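A.B. asks: sequence unknown, structure follows:
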């Protein structure tokens, strides 16, 4: 059984989480080959050593290979910027604007002890001139000027829908709306939605359960973003120039937790900073994600990033601060900001006997079904993912019958319930949920005098079990013409 304890009291980001898990993982070359072959946005990640206080820690490094980063669009057009814009003349009048600009230029002249005539010389070529002469006359005038001075023919159709001169014709307020629309379109072009992220994840060659973990993490993040922004989940946009990094990091975290065979994750309570004033949107997104999770306010600390908060919320089974740990190893991770420092302990905690798995039990009355029909049901249910299927003889008022019990993982419940109703004569199914103790089990191929044989190796709770695979024993018995009891591996 493997459990990890995540100490995130000094903040956390995805870089620090993946670095700490990578520090724990033995087959580092294999991990890098898998992650860098996912080809998510052509991102390549590696890890470098960073020396802090005479200690060397792992830190993630990343590079784009063939991806052209899009420029981030500022979607906010601030009212206070407009008085410095040529559009201001539309509202206050061309003459008043010239006087205002002349005053500014004279002030600059006095400071620099230089004479400036820019308030007079520039305007025949300036867009504001159109206010007096008319938009169409201005276009003609500019075209003629360009022909004379630059021998460049002005092309009327391309620039002006987003040019400040357009305001003269359509009005100042309508122009601002049009400008915001254009920015929003450019922003959407440089962003992707949650369903597109899920498509990217589905196209990777990662195991199904790892893909589901990754998609669930991004769902947590998206729901929080939608709540903070006051929009629907389907309208939440992620910037392309960052999201490919984030997807790659989360893929790495999910892959490492799976490969480390972690059964339970315990985290420290989360340190948050008191930042109610002048906080950016990420602060409120983190607070939304952390609802229901133990937190403590800590001054002079680094807050979790929204994605790190989603990762910790998804994987953590408990949040405990005072935890005695019998650990086998520690992974250290440094964040993008070196003030973010994460520790991940792996081992047994408190030496407690803790159920680490949950299973579902479904009970079905098989009245009026013969043995052949029941055998067929067994085959179908085992093919559908049932962990175990067996029958128990029962005595009813009308005679004897069989009660079938099906043991399954919670994620397979819906599909197996459908199979039971389809292939049995039952009208109802009873359900129980159990905690389950499980040994840490894996299959190893071991060379013996009979050739290569699969062995089930299970460890945990102070025991170490090694049992040969029954199908391999049958094959040996048939080949050697001996009984199962006569097989001896010594």
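C.D. replies: Arrived safely. None of these values were measured; they are calculated from a predicted model.

A.B. asks: CA only for contacts and neighbour counts going forward, please
C.D. replies: OK.

A.B. asks: first-to-last residue distance for stretch 414-431?
C.D. replies: One end of stretch 414-431 sits 12 Å from the other (CA to CA, to the nearest Å).

A.B. asks: how about the helices in the stretch 1-150 of the chain?
C.D. replies: For the stretch 1-150 of the chain, helices defined by DSSP state H, counting those that start in this stretch occupy the ranges 14-24, 28-36, 88-92, 94-112, 118-121, 129-133, 135-149.

A.B. asks: can I get those in CSV including mean neighbour count?
C.D. replies: Listed next are the helices of the stretch 1-150 of the chain as CSV, based on neighbours: other CA atoms under 10 Å:
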stretch, mean neighbour count
helix 14-24, 27
helix 28-36, 14
helix 88-92, 15
helix 94-112, 14
helix 118-121, 12
helix 129-133, 16
helix 135-149, 15
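
A.B. asks: for residue 415, find the nearest of those helices.
C.D. replies: Proximity to residue 415, assessed across the helices of the stretch 1-150 of the chain by CA to CA, is greatest for helix 28-36 (31.0 Å).

A.B. asks: got another, please set it beside the one above:
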């Protein structure tokens, strides 16, 4: 599992979010293959790695067949022309009837429902009466479904975000000249804990209904992640000329404790033991995640038999001595225990540092462990998996090939 840190300093759109996930490692070829399940008209998904302000990122674009007119551009495909109009029920049936995974279907339908509800409120009609470009056009359908296909590829389980920046002024839409934020975006903001700031120097829309609805569905929390390492940084570019750097930046994060270097062969740790017999597996799993996120060195659970033959769980937490107060607080917050045991323990460990080499334009890392005259290396799984995916190799053969690099 991986966490994502979003920085929407220039707003949110479907193009930006899709471009970002591809720049962070999403596979565009696999995306196009998955999209073949949809019979929604003639379109192309164009993915281009390009630069803006000397920063490289991904320009993601859905190009629609321009029937009856030979544009002479991109094989007669034009950018974002809203020729198609479909209702919510048709779109939901189309998604449910596809070969997409259950996760992609569920999230995509949630987003369409959210946008349809907002537009229905704006136009004072029922959701089933909505036929408009925000959920009806081919590009919007592809933007939304593509995002969750890429999301599933990256296996992201938690999202953090800085506040969202919106523009100002007015913008011309299908219903005429509208103030920024547009009415549908304002409806999407209702009763949801968003943090949005307005840039009055930018006289155009920065946040689209599709972009905001996608953002809400992945439910970011507006806090700065701690005890995490940035493993990859990406950019998804917007289409508008805002006068500023128009991009969405995002970073993939991994737990800090798994990436730190160890310079000594011995240290001290604290071991906490907690007996639990009145919480669900989901609640215990949530507690384990919170402890890892806040710097626990290890957390594991063992089935035990408690008083009156009740089945229970022994949760064991290993942590640095300097992190005791923080972890102790989280144990009481996220478990139902009234107390726990702990002791300071001496630990003998192998020194650990990271090595990296370049393999056909990919960076491959390995942990190097040392203890006296013993040395061994372990390749980083994420790097090996990325190399294997790009080249169609098995993970086993990839490990065999890359071991020889170190």
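C.D. replies: Now that the structure is in, tell me what you want to look at. Note that the structure is predicted; figures quoted are calculated from it, not measured.

A.B. asks: TM-score for this pair?
C.D. replies: With the length set by TM-score structural alignment, normalised by the length of structure 2, the two chains reach a TM-score of 0.53; 258 aligned residues with a CA RMSD of 4.2 Å.

A.B. asks: which one, of the helices of the stretch 1-150 of structure 1, ends up nearest to residue 54 of structure 1?
C.D. replies: helix 14-24 (17.9 Å).

A.B. asks: counting contacts, what elements does that closest one pack onto?
C.D. replies: strand 55-64, helix 240-259, helix 306-315, strand 325-334, strand 341-349 (3 or more CA pairs under 8 Å, 6 or more residues apart in numbering; DSSP states H and E).

A.B. asks: one step back: right, and the helices of the stretch 1-150 of structure 1 - which one's nearest residue 478 of structure 1?
C.D. replies: helix 28-36 (38.8 Å).

A.B. asks: related to what we said a few turns ago, let me have the helices of the stretch 1-150 of structure 1 in TSV, extended by distance to residue 350 of structure 1.
C.D. replies: Formatted as TSV, the helices of the stretch 1-150 of structure 1 follow (distance: least, CA to CA, whole Å):
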stretch	distance to residue 350 of structure 1
helix 14-24	21
helix 28-36	30
helix 88-92	70
helix 94-112	72
helix 118-121	78
helix 129-133	79
helix 135-149	80
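
A.B. asks: wait, which of these is closest to residue 336 of structure 1?
C.D. replies: helix 14-24 (6.3 Å).

A.B. asks: can you list contacts of the closest one?
C.D. replies: 28, 47, 58-60, 246, 249-250, 252-253, 256-257, 305, 307-308, 329-336, 340-344 (CA atoms under 8 Å, 6 or more residues apart in numbering).

A.B. asks: which residue is the nearest non-sequential neighbour of residue 193 of structure 1?
C.D. replies: Excluding the flanking residues, the one nearest residue 193 of structure 1 by CA to CA, 6 or more residues apart in numbering is residue 237, at 5.2 Å.

A.B. asks: map that neighbour across to structure 2 for me.
C.D. replies: Aligning on TM-score structural alignment places residue 237 of structure 1 opposite residue 131 in structure 2.

A.B. asks: that match and residue 85 touch, don't they?
C.D. replies: Yes: under the criterion of CA atoms under 8 Å, residue 131 of structure 2 makes contact with residue 85 at 5.7 Å.

A.B. asks: comparing the two, which residue is more hemmed in?
C.D. replies: residue 131 (18 against 14; other CA atoms under 10 Å).

A.B. asks: which stretches of the stretch 251-400 of structure 2 form strands?
C.D. replies: 266-276, 298-305, 311-320, 341-348, 351-359, 362-371, 374-379 (DSSP state E, counting those that start in this stretch).

A.B. asks: so for residue 107 of structure 2, which of these sits nearest?
C.D. replies: Closest approach to residue 107 of structure 2 among those (CA to CA): strand 298-305, 30.8 Å.

A.B. asks: how about that closest one: buried residues?
C.D. replies: 299, 301 (16 or more other CA atoms under 10 Å).

A.B. asks: centre of the chain to it, how far?
C.D. replies: Chain-centre distance of strand 298-305 of structure 2: 30 Å, with CA atoms, centre = their mean, to the nearest Å.

A.B. asks: do stretch 338-345 of structure 1 as well
C.D. replies: 19 Å.

A.B. asks: buried residues of it, list them for me.
C.D. replies: Of the residues in stretch 338-345 of structure 1, those buried (16+ other CA under 10 Å) are 340-345.

A.B. asks: distance of the residue nearest to residue 193 of structure 1 from residue 345 of structure 1?
C.D. replies: Distance from residue 237 of structure 1 to residue 345 of structure 1, by CA to CA: 35 Å.
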